[in-house]
Every structure is written in structure tokens, then in C-alpha cells.
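Novice: Dropping the sequence and predicted coords here.
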Amino acid sequence: MNADEENAAVEKVVERLEDRFPEVDPDVVEQVVEEEHHNLDGNPIRDFVPVLVEHEARDRIRSEFANASDGTLYVPPGLEP
């Protein structure tokens, strides 16, 4: 997978997670995916990066943003849209 293919696949991750978590601001979803993508910088094997990014970003969004008991969303400092 070359860099262009990887970036296109990561953009698809953003789209899927925005659809899965419509209650989370799309800018926050994009930022979480971007952070998780950068966490894998320097990894020599890139074929599975989009899958790993989606898994980690989905788990973060689910735990940090989409499970507020009072129906509101918690957005940690620095991730405000």
C-alpha cells in the first residue's frame, strides 16, 4: 500500500466513523482518526494501518465521546471542534 492509497483508506475510516457516531462532531471524529493515524508513523509495514486506525479511533470515540450517561458529549480539552 502506497501513501496515497493509505491516506484514501484513512479518509474512508473517517466517513465510516462519522456515519457510526452521528452524535459526535465530525471535526472531532476526523481529529481522533488523524491522531491514531499519526500514532502509527514510523511503522514499516503499512498494509494494515487503516484497519488499526479504525479500530483504535472507534474505541476512543466510543469510550470518550459517545457514552455520556446524561446524553451530552464529553470532549476532552484540546479536542474541541
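Specialist: Arrived safely, thanks for sending. Being a predicted model, the structure only gives us computed values, none of them experimental.
Novice: going forward, measure contacts and count neighbours with C-alpha atoms only.
Specialist: Noted.
Novice: Measure how buried the nearest residue to V33 once chain neighbours are set aside is and give me the count.
Specialist: Nearest residue to V33, sequence neighbours excluded (CA to CA, 6 or more residues apart in numbering): A57, at 5.4 Å. Residues near A57, counting by other CA atoms under 10 Å, number 24.
Novice: Alongside the first one, take a look at this:
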Amino acid sequence: MIDRLSKHFPDANRDHITETVRDGYSSLAGRRIRAYVPNLVEHGVRTRLRREARIARSSP
């Protein structure tokens, strides 16, 4: 997942992506349905990285 996200967001720091993925997993820890956790985490991280990229582009 981290490799895919790093390729999709080449300007994002890999350590930041890794930490964001960890945060995503932590937020879903203890949930009853675990089969979709990786998909949910990846979707959430993509959304967050897109938002951060937009903010970075709009900053002077």
C-alpha cells in the first residue's frame, strides 16, 4: 500500500505516507469487520494526501 501511495503521490514524503497509513489503521483498530480495513485505510490516506497536495500548491 505504501509503495502504491508513494507512486501515486511522488511529491509526498514516504515517511509521512507511512505515518498516515499507521494513523489510518489505528483509527480502525478494534472494529468488528476487518476484511475491508486495508481498503478503508488506503482510501482515507489518498484523500488526506490529495488535500495536503492542494494546500501545498496553493501556498506561496
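Specialist: Arrived safely. This is a predicted model, so every value here is computed, not measured.
Novice: dump the residue contacts of the residue nearest to V33 of the first structure.
Specialist: Neighbouring residues of A57 of the first structure by CA atoms under 8 Å, 6 or more residues apart in numbering: V29, V32, V33, E36.
Novice: where do the helices sit along the second structure?
Specialist: 2-8, 14-27, 37-58 (DSSP state H).
Novice: packing partners for whichever strand or helix holds E11 of the first structure?
Specialist: Taking DSSP states H and E as the definition, one finds E11 of the first structure inside helix 3-20. Contacting helix 3-20 of the first structure under the criterion 3 or more CA pairs under 8 Å, 6 or more residues apart in numbering; DSSP states H and E are the following elements: helix 26-39, helix 49-64.
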